[in-house]
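Turn this into a structure:
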Amino acid sequence: MSNSQPAILAPVPAMGRYLFFSMVNVDALSAALTRLVDVADGTQTLVGLGPELVAALAVQVPGLHPMQAISGHGVDVPSLPVALCCWLRGSDRGDLVHLTRKIEKSLAPALKLTQLIDAFRHGSGRDLTGYEDGTENPVDEAAVEAALVPGGQSGLAGSSFMAVQQWLHDLNAFDAMATVEQDNTIGRRLSDNEELKDAPPSAHIKRTAQEDFEPPTFVVRRSMPWALGQQAGLVFVAFGKSFDAFEAQMRRMVGQDDGVTDALFKISKPVTGAFFWCPPLHEGRLDLRLLGL
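A predicted model of the protein is given here:
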């Protein structure tokens, strides 16, 4: 869809940076968002607005709501609401540093940068465990159908609902596994990325097989690995025409459907989680008409 932010359907960049902002001055919010429109192009800078920010403007975006924390069967999926998220994309880290400063200045004093995650593409698009990420991503028209709100209401059509989680890997625990256990955890062979037909029910791809849900839970994943000091993991990002598909997959991962917990939790855990609405573009600029701007 030509009026969506192009970063949603574009390939994952060589380098990325995720900026998470909290609100500090509601009275200055409208002016700050107006300035952001002049900075964010939807390609190098994708913008997602959180439910808290939209509520502060006394408006509604149909389908936007906070992520719910989920617990069960010994695992926890946290929710840490964020007012605004910017995903910066590029190939030069220095450029992303300068773009970060520009965005910070445009959003002050309404919003304050409270978390920053630098990320990168690993190889051909692999998680740090070595497995291909997003193998089952829909493509072309199927990706448009899965990720974007269809035509209709001006200011809403072409937008997308984005789920963002920072996952922290225990790579030592993963390395301690035998190769067959690693493959059974993911549900694919590391050697050739082939799906294991006899993988156990707890295998990650068995838990999240999009076509096995009713209705199917197709999303467009645009995740990127991250590393800081001795810690590393994945910034999981999923775009959908609603949050329904993501929420259905997370419920199954924690075992709410059948009591089977995703084996991925043995080697990784989410430490943050938030929902955002990514507005469409109008004449090449962020379309904030739904917000009254």
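
drop to CA atoms for contacts and neighbour counts, all remaining ones
Noted.

Surely residue 239 and residue 161 touch.
Yes. With contacts counted by C-alpha atoms under 8 Å, residue 239 reaches residue 161, the gap being 5.6 Å.

What ranges does the chain have for its helices?
For the chain, applying DSSP state H gives helices covering 29-37, 51-56, 93-107, 140-147, 171-175, 179-186, 204-208, 244-253.

Now mean neighbour count too, for the ones you listed, in CSV please.
Shown next, in CSV, are these (neighbours: other C-alpha atoms under 10 Å):
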stretch, mean neighbour count
helix 29-37, 18
helix 51-56, 18
helix 93-107, 16
helix 140-147, 18
helix 171-175, 13
helix 179-186, 20
helix 204-208, 23
helix 244-253, 19
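
Distance to residue 86 added to those, as CSV?
Formatted as CSV, these follow (distance: least, C-alpha to C-alpha, whole Å):
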stretch, distance to residue 86
helix 29-37, 10
helix 51-56, 14
helix 93-107, 9
helix 140-147, 18
helix 171-175, 28
helix 179-186, 30
helix 204-208, 27
helix 244-253, 20
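
Tell me which of those lies nearest to residue 219.
helix 140-147 (5.4 Å; C-alpha to C-alpha).

Next, the structure of the following sequence, for comparison with the previous one:
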Amino acid sequence: MKVPTMEVIMSAHPQDVYKDAGECVLFVYLRFNRQDQAAELDAFRDFADTSQAINRSMNIRAQGDDLRVSIGVSRNGWDYLFPGAARPQELEEFKGLVNAETPSIAMPEGIGADADLFLHIRAKREAVVYEVAEQYRLSFKDFARVVDETHGFRYLEGRAIIGFIDGTENPTGIDAPMWAEVGSEDPQFAGGSYAFAQKWIHDMDAWRSLGTHEQERAIGREQFTDLELDDEAKAPNAHNVTSKFIIDGEENKIIRMNVPFSDPASGITGTYFIGYAGRWSVTKGMLTNMVSKKDYLLTFSKVLFGQVFFVPSLDLLDEIAGGDFPSGEAE
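You can find the predicted model right below:
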């Protein structure tokens, strides 16, 4: 396996950036009010502290519910909070991707471009997710507003909503930190992670009309067994072909989760994709391949928005909460 950094610094205190999709899931995009930067920075520092206290309390109150939370900040949000300060090396504003030959095959710019803050909350019970989110709201309501809120769920057998097992190729065990956490290449932000959060809507009628055989060609795997198809049995633009990102002959990986959401009575069903990586460039490379190679999924799916966020380590969150970041000389 190709290690993505010269030396990996394994943080003892990363946020929850590993595969644990949860039974009940909440994704929230927030935007700062941008009325009083100093006051909003102070309020965010309080939130950085209060949110961790809320998590600790809930993990005592609901010990068996496996609460997991990640909090991230976008490039625009980071620059607003910490103007002139150092920022994570690969943190940028995601503005979408378009296939020049087929403009309909795209990941367009949307409301994701307006997001400053991102919350990913998951647990075994919806009541736990609700309680944490409500307590968070009491903390952030004075400095930020909700741009998008999406409730997801665990589908049968841990499958994506289109019926295939999710996350088969995720790195696990001792390999996971090498791909999920920032390492020695950016030591000030080691232990952090880049989260890409993207919302898709699927034409489920069109998907079902393909039939099982064609669906398997589209994904590149057998639906029931999850076994990978031989190359000649896959569609040329099968998802597990186009989404691979190869550097110097080695596949680079991320921690990915595809969370279903649906309002079935109105026929709105989709996937909230969340990918965590120690390098945003790896996730971006995968997305670029999907668009340039016309990933089969994009023929029956519409991307509503997506944005990249930096998820600080818990140690850095503590620095922010204590007013110790930014520190040192500005860039």
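
got any residues that touch both of residue 239 and residue 161 of the first structure?
147-148 (C-alpha atoms under 8 Å, 6 or more residues apart in numbering).

Can you check which of the helices of the first structure gets nearest to residue 224 of the first structure?
Going by C-alpha to C-alpha, the one of the helices of the first structure nearest residue 224 of the first structure is helix 93-107, 14.8 Å.

The second structure: matching residues for the closest one?
Mapping helix 93-107 of the first structure onto the second structure (TM-score structural alignment) gives residues 126-140.

how close does whatever residue of the second structure lines up with residue 183 of the first structure sit to residue 238 of the second structure?
With TM-score structural alignment as the criterion, residue 183 of the first structure lines up with residue 216 in the second structure. Distance, residue 216 of the second structure to residue 238 of the second structure, using C-alpha to C-alpha, to the nearest Å: 9 Å.

swap in residue 173 of the second structure?
28 Å.

Let me see the contact set for the residue nearest the centre of the first structure.
The first structure has residue 237 as the residue nearest its centroid, 1.9 Å off, counting by C-alpha atoms, centre = their mean. Going by C-alpha under 8 Å, 6+ apart, residue 237 of the first structure touches 162-165, 221-224.

Go again with 6 Å.
With contact taken as C-alpha atoms under 6 Å, 6 or more residues apart in numbering, residue 237 of the first structure is in contact with 163-164, 221-223.

what do we get in the second structure for it?
In the second structure, residue 237 of the first structure lands on residue 274 (TM-score structural alignment).

From residue 205 of the second structure, how far off is the closest residue to its match other than its chain neighbours?
Leaving out its chain neighbours, the residue that sits closest to residue 274 of the second structure by C-alpha to C-alpha, 6 or more residues apart in numbering is residue 197, at 4.6 Å. Going from residue 197 of the second structure to residue 205 of the second structure by C-alpha to C-alpha gives 25 Å.

and what of residue 161 of the second structure?
Taken as C-alpha to C-alpha, the span from residue 161 of the second structure to residue 205 of the second structure is 13 Å.

Please enumerate residues in contact with stretch 102-112 of the second structure?
Outside stretch 102-112 of the second structure, the residues touching it (C-alpha under 6 Å, 6+ apart) are 95-99, 303, 305-307.

and which of those residues is nearest to residue 320 of the second structure?
Closest to residue 320 of the second structure, out of all of the contacts of stretch 102-112 of the second structure and judged by C-alpha to C-alpha, is residue 307, at 22.2 Å.

Just to confirm, what residue in the first structure is aligned with the closest one?
So, by TM-score structural alignment, residue 307 of the second structure is matched to residue 274.

Verify the contact between its match and residue 67 for me.
Yes. If you go by C-alpha atoms under 6 Å, residue 274 of the first structure and residue 67 touch, sitting 5.5 Å apart.

And these two? Which one has more around it.
The neighbour comparison of residue 274 of the first structure against residue 67 (other C-alpha atoms under 10 Å) goes to residue 274, with 24 against 21.

From residue 187 of the first structure, how far out is the more buried one?
Residue 274 of the first structure is 27 Å from residue 187 of the first structure, by C-alpha to C-alpha.

go on, residue 120 of the first structure?
Applying C-alpha to C-alpha to residue 120 of the first structure and residue 187 of the first structure gives a distance of 24 Å.

For those two, indicate the residue with more neighbours.
For residue 120 of the first structure versus residue 187, neighbours defined as other C-alpha under 10 Å are more numerous around residue 187 (26 against 23).
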